[in-house]
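only the shape, not the letters, is given here:
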């Protein structure tokens, strides 16, 4: 949307109109029972519904999500999700109701035991050339449509091992952007393990967990990882890259999975 602003610059002050990205409450309702409310950008919501359901372990496969109905309300957007009866019984007793802030990863967890879930192991078959990472990060700004308009969103992109970006999803929340990307990959029947994911944020534990849960073998972030993210990436067998900017980056786990032709 466009909003008026007063712009101060070296040549003086002027009235302008700026593009800003929207964030709205998005409620995820499973079989009629509210499970979570997240602040999100209201785009690619079917991808978000599927990706969130998979990365949170609420369903094990896309086939268990039978239907998604999107309803706009005065208070926000409701995603009415219908899952199989067997899967619904599995998480109904332990569901968590939460209000998810834009940058939130663990809000709504009720105990320390629930806060840090075990990270699943990933297959360790993907080797990526170093130049593919630098090629992908150089190309990412050109495919960030919302970011070019407003500058206020994160992106998660999926690239092949040659560094060509094939899919991007954006959101005000970095976790939401990755959930949308995971959902898009599964809906389009793209094998996440055939390439790698890059994100325009730091690499947190929650992002490593979501990536590993989706079978992603390499996660690259433009900023720093946390210590927990590094430890859990090692435990999962996931290659974790940070500070991916310009022509350089750092590898924090599974360094043997990055190939360097100059070596």
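Structure's in. What do you need? Computed from a predicted model, the values in this text were never measured in an experiment.

going by C-alpha atoms from here, please, whenever you check contacts or count neighbours.
Noted.

just say helix, strand or coil for residue 189.
Under the three-state scheme (DSSP: H, G, I helix; E, B strand; the rest coil), residue 189 adopts coil.

dump the residue contacts of it.
Shown in contact with residue 189 (Cα atoms under 8 Å, 6 or more residues apart in numbering): no residues.

would you mind measuring from it to residue 183?
Distance, residue 189 to residue 183, by Cα to Cα, to the nearest Å: 10 Å.

before we move on, what about residue 193?
14 Å.

next one: residue 231
Taken as Cα to Cα, the span from residue 231 to residue 183 is 26 Å.

what's the answer for residue 256, then?
To residue 183, residue 256 is 29 Å away according to Cα to Cα.

the two: who's more crowded?
A direct count of neighbours by other Cα atoms under 10 Å for residue 256 and residue 183 places residue 183 higher, at 27 against 11.

put this beside the first:
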């Protein structure tokens, strides 16, 4: 993960808020024209030293950096970042941290809101409806953070399922959302690593359109999270672990 030999690779245009069409590359195969998602090696520098690289879709990189730094436990929140700069010619992100925390295991999550299964299904559909790159290419992941108390939503896309979740968690941190009110949804499989990042954020519910791994299941159980999979239909939905937040219906 750590290296001091990383350099910023070739320039990648910044995504457009109108639909980020520059995150899709037009390609011609031997048979037909297709659209492919853009993938770039992206470096994150901490205090002038290369800390990690990841394959990303190079937009919303400030959100990604904040989400990753918080998710790995190096900072508790964006207020601990003295300076953050996105180098679009990289793509790279440079973060200045007056204090770098020693990562600790994620703590148990707060009680949080109660959520009906039908609401999770609606949110999953709303997430997919706000994912133009996912629809255009079929090769992207999408994640969404929802404030259960207000209904506000943040949606981000990336070629990597972890990066998409990092982006929504970072954006929610930057927006100052109360973690205990946040529900996280993803199009991708929930791994133990993703579960830990969501837990460090403090979101008590994490739901996927697909599955969760056994280690994610075990970690969520220890942390008191509600982990939900196959959020496609009422029949397919699986509540792997429960902190009694997700219910078939919520009585008034």
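Yes, it's here. Predicted, not measured: the structure shown is a model, and the values here were computed from it.

the residue nearest the centre of structure 1: what secondary structure?
Nearest residue to the geometric centre of structure 1 (Cα atoms, centre = their mean): residue 178, 1.1 Å. Following three-state DSSP, residue 178 of structure 1 is assigned to helix.

in structure 2, point me to whatever sits opposite it in the alignment.
Correspondence of residue 178 of structure 1 to structure 2, assessed by TM-score structural alignment: residue 165.

test my guess that its match contacts residue 186.
Yes. The criterion here is Cα atoms under 8 Å, and residue 165 of structure 2 meets it with residue 186 at 7.0 Å.

pull up the overlap in contacts between the two.
The overlap between the contact sets of residue 165 of structure 2 and residue 186 (Cα under 8 Å, 6+ apart) consists of 142-144.

the nearest residue to residue 103 of structure 2 once chain neighbours are set aside: neighbouring residues, count only.
Of all residues not flanking residue 103 of structure 2 in the chain, residue 73 sits nearest, at 4.5 Å (Cα to Cα, 6 or more residues apart in numbering). Neighbour count of residue 73 of structure 2, defined by other Cα under 10 Å: 21.

how about the contacts made by the match of residue 178 of structure 1?
By Cα under 8 Å, 6+ apart, the residues touching residue 165 of structure 2 are 67, 142-144, 156, 184, 186, 194.

please produce CSV containing these, extended by distance to residue 150 of structure 2.
Compiled in CSV, the contacts of residue 165 of structure 2 are given as follows (distance: Cα to Cα, whole Å):
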residue, distance to residue 150 of structure 2
67, 22
142, 21
143, 18
144, 14
156, 19
184, 14
186, 20
194, 25
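
could you dump these into CSV with distance to residue 209 of structure 2, neighbour count and secondary structure added?
Shown next, in CSV, are the contacts of residue 165 of structure 2 (distance: Cα to Cα, whole Å; neighbours: other Cα atoms under 10 Å; DSSP: H, G, I helix; E, B strand; the rest coil):
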residue, distance to residue 209 of structure 2, neighbour count, secondary structure
67, 21, 30, helix
142, 10, 28, strand
143, 10, 30, strand
144, 12, 29, strand
156, 15, 26, strand
184, 11, 25, strand
186, 7, 29, strand
194, 14, 20, helix
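
chain neighbours aside, what residue packs nearest to residue 195 of structure 2?
Leaving aside its chain neighbours, residue 195 of structure 2 sits nearest to residue 216 (5.9 Å; criterion: Cα to Cα, 6+ apart).

thank you kindly, that will do.
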